[in-house]
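Student: Fold the stuff below for me.
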Amino acid sequence: MSGAARLAGKAAVITGGAAGIGAAIARRFVEEGAQVLIADIDDANGETLARGLGANACYRHCDVSQVGQLNSAFAECESRFGRLNVLINNAAMQSTHDFEQTTELEWERIVAINLKAVFFGTREAIAFMRRAGGGAIVNTSSTFALVGSPGYAAYHATKGGVDSVTRAAAVALIKDRIRVNSVCPGTTMTPGLVSSVRATAADYDAAMASYAALQPMRRFAEPAEIANAYVYLASDEASFVTGERLVVDGGYTVV
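Tutor: Modelled structure (predicted):
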């Protein structure tokens, strides 16, 4: 734990917390003094991560497309840790399909996980955060909320929606002392990125090199670099910050 624990006394639920950026957020939160419930459908990685983080972390299986499971995760956090102060709406799925290739079923699944879960996760957290005297919600958006690309049509749509829901919720929940912000990560070296490139590229190394060459810093972000943004927005250091999106992309969207 750091010398001045920035999240001491806070209890958080992190959806999609078993791997990648979500796991990095969980680690950083525990380092900064928070108690964390990791909510995911990846039971093996989630349980292993929670055990490794010690008494201040636990894991719960949670399909974020099911509103009742989100509510149950929040209730467990409150029961186990005494409160729910922070919600990280991080769970998401990608699709590399363009408009013509995207099926109705695929669209509905991506919307359910990437956007519906953010809206209803926020809605269900309100009562818990009121009992805690307020809180902070941080939604995972994407640079794809800001720029276009030939593929990822449904993913683009949902991440634009996440940013819009973030702004709406921020204004609506000021009265409840609940701040709502989003983080737009750039390309990050996660297991999801690796598996996606391996599945779609004929030459993995060449593809990764070409993607890195598109980055102004000529590299991808490390998950911990993205997680630091969530620490700030969840902490009292961001007490006057709401309705904002924090872009952490190594300059990708400004060149």
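Student: C-alpha from now on. contacts and neighbour counts both.
Tutor: Will do.
Student: my guess is residue 19 contacts residue 45, does it?
Tutor: Yes - using CA atoms under 8 Å as the test, residue 19 is close enough to residue 45 to be in contact (6.8 Å).
Student: between these two, who's got more neighbours?
Tutor: Using other CA atoms under 10 Å as the criterion, residue 19 and residue 45 rank with residue 19 on top: 20 against 16.
Student: Here is a second sequence; please produce its structure as well for comparison:
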Amino acid sequence: MSLLADRTVVVTGAGAGIGRAIAQLFAQEGANIVCADLRREWAEGASAAIEAAGGTAIPAACDVADPDQVAAVVATAVATYGRLDVMVNNAGIASPRSGMTIEDHTVKDFDHLVAVNGRGVFNGCKEAVRQFKQQGGGGVIVNTGSIAGMISWGGVVYGATKGLVNQLTRALAAEVASDKIRVNAICPGGIWTNLAFAKGEEFRPPDEAEAKVLRSLHPIGEIITPEDCARAALYLACDLSTNVTGILLPVDGGYLTK
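Tutor: Down below sits the predicted model:
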């Protein structure tokens, strides 16, 4: 069974990490994917990998903090595939350095985090809702929040931006429910992606010491992977969750139970 057969999906931040895993899994389930990423070459790489595996995808360069670029990506999806069915607002950034306190953040750091993590999701939701209402028949939005937006965990400023995402998700779900538009978010726990690295540093798997720390964060004792997050997003995007809206779905190995 293909859970997303012939549906058109835009995935932001699709070039790496959680976004790439979502794009690949959704393509395997029959979706037509627009792989959007700030780095054009990353978007092209994700799209090419999907095509090589027999899926359907096109790349698009997109700075999610720019509303015109987000609108252009949605327009590209509609022009290419005829409609938009699912919007995955996944693109996000971390604080410039791990372990930064609020005093360490400059106003520029704060503005950049809010622009990408907060305004980026706002832009994606706004354009998706516009398109869903225009074409009729409802639609689905899946945002990438974080447990850092649910509890005091991780950096203060990063967590605040994810709190914005989480609350935007819940409030928007109520606002557009009568239009048959569902809005939910996945909320990862401690996960190893390229967000952990300095700008320009190549992605690498965690070494044994880093892996041990990651496992210790979660009661289940396993590392959370992008693929774990992609499977949660798939549930929220497909018809298995037809009556699910406004939820923040933790993918945290039981962290919130502590």
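Student: TM between them?
Tutor: Here the TM-score for the pair of chains, by TM-score structural alignment, normalised by the length of structure 1, is 0.91; 247 aligned residues with a CA RMSD of 2.0 Å.
Student: And the strands in the stretch 1-150 of structure 1, which stretches?
Tutor: 11-15, 35-40, 57-61, 86-89, 135-140 (DSSP state E, counting those that start in this stretch).
Student: Identify the residue of structure 1 aligned to residue 181 of structure 2.
Tutor: Mapped onto structure 1 by TM-score structural alignment, residue 181 of structure 2 lines up with residue 178.
Student: next one: residue 18 of structure 2
Tutor: So, by TM-score structural alignment, residue 18 of structure 2 is matched to residue 21.
Student: List the residues that contact the aligned residue in structure 2 for residue 121 of structure 1.
Tutor: Using TM-score structural alignment, the partner of residue 121 of structure 1 in structure 2 is residue 124. Counting by CA atoms under 8 Å, 6 or more residues apart in numbering, residue 124 of structure 2 touches 64, 70, 71, 87, 89.
Student: pretty sure the first one contacts residue 91?
Tutor: Yes - when contacts are counted by CA under 8 Å, residue 64 of structure 2 is listed as touching residue 91 (7.3 Å).
Student: Quickly list what's touching both of the two.
Tutor: With contacts taken as CA under 8 Å, 6+ apart, residue 64 of structure 2 and residue 91 have 12, 116, 120 as neighbours in common.
Student: Which of these ranks first by neighbour count?
Tutor: Going by other CA under 10 Å, residue 12 tops those with 33 neighbours.
Student: distance of that one from residue 138 of structure 2?
Tutor: Here the criterion is CA to CA, to the nearest Å. By it, residue 12 of structure 2 lies 20 Å from residue 138 of structure 2.
Student: Nearest residue to residue 185 of structure 2 in space, please, no chain neighbours.
Tutor: Once flanking residues are discounted, residue 185 of structure 2 sits nearest to residue 143: 4.4 Å by CA to CA, 6 or more residues apart in numbering.
Student: What's the separation between the counterpart of that neighbour in structure 1 and residue 14 of structure 1?
Tutor: Here residue 143 of structure 2 is matched to residue 139 in structure 1, going by TM-score structural alignment. Distance of residue 139 of structure 1 to residue 14 of structure 1, computed by CA to CA: 10 Å.
Student: if you count what's nearby, which of these two comes out ahead?
Tutor: residue 139 (28 against 25).
Student: biggest strand in structure 1 by residues?
Tutor: strand 178-185 (DSSP state E).
Student: Mind giving me the packing neighbours of it?
Tutor: Using 3 or more CA pairs under 8 Å, 6 or more residues apart in numbering; DSSP states H and E, the elements in contact with strand 178-185 of structure 1 are strand 135-140, helix 153-172, helix 223-234, strand 245-248.
Student: repeat that with 6 Å
Tutor: Using 3 or more CA pairs under 6 Å, 6 or more residues apart in numbering; DSSP states H and E as the contact test, the elements touching strand 178-185 of structure 1 are strand 135-140, helix 153-172, strand 245-248.
Student: The following helix or strand past that strand - contacts with which helices or strands?
Tutor: Downstream of strand 178-185 of structure 1, the first helix or strand assigned by DSSP states H and E is helix 191-200. Using 3+ CA pairs under 6 Å, 6+ apart, no helix or strand is in contact with helix 191-200 of structure 1.
Student: Name the next helix or strand downstream of helix 191-200 of structure 1, please.
Tutor: helix 204-213.
Student: That following helix against structure 2, how far on average?
Tutor: Average distance, helix 204-213 of structure 1 versus aligned residues of structure 2 after superposition (mean CA distance after the TM-score superposition for structure 1): 3.4 Å.
Student: quick one: buried residues of that helix?
Tutor: For helix 204-213 of structure 1, the neighbour count (16 or more other CA atoms under 10 Å) marks 204, 208 as buried.
Student: Against which helices or strands is that helix packed?
Tutor: Partner elements for helix 204-213 of structure 1 (3+ CA pairs under 6 Å, 6+ apart): none found.
Student: Now for the residue nearest to residue 16 of structure 1 when sequence neighbours are not counted, how many residues are close by?
Tutor: Nearest residue to residue 16 of structure 1, sequence neighbours excluded (CA to CA, 6+ apart): residue 91, at 3.9 Å. The burial count assigned to residue 91 of structure 1 is 25, neighbours taken as other CA under 10 Å.
Student: ok, residue 91 of structure 1 to residue 124 of structure 1 distance?
Tutor: 16 Å.
Student: now do residue 194 of structure 1
Tutor: From residue 194 of structure 1 to residue 124 of structure 1 the distance is 33 Å (CA to CA).
Student: who touches both of residue 139 and residue 14 of structure 1?
Tutor: When contacts are counted by CA atoms under 6 Å, 6 or more residues apart in numbering, residue 139 of structure 1 and residue 14 are jointly contacted by residue 88.
Student: quick one, what contacts the residue nearest to residue 57 of structure 2 when sequence neighbours are not counted?
Tutor: Among residues not flanking residue 57 of structure 2 along the chain, residue 33 sits closest, at 4.5 Å (CA to CA, 6+ apart). Residues counted as contacts of residue 33 of structure 2 (CA under 6 Å, 6+ apart) are 9, 10, 57.
Student: Among those residues, which one has the most neighbours?
Tutor: Result: residue 10 is most packed of the contacts of residue 33 of structure 2 (other CA under 10 Å), 31 neighbours.
Student: Show me what residue 243 of structure 1 aligns to in structure 2.
Tutor: Residue 243 of structure 1 maps onto residue 246 in structure 2, by TM-score structural alignment.
Student: State whether its match is indeed within a strand.
Tutor: No - assigned with DSSP: H, G, I helix; E, B strand; the rest coil, residue 246 of structure 2 falls outside any strand and is coil.
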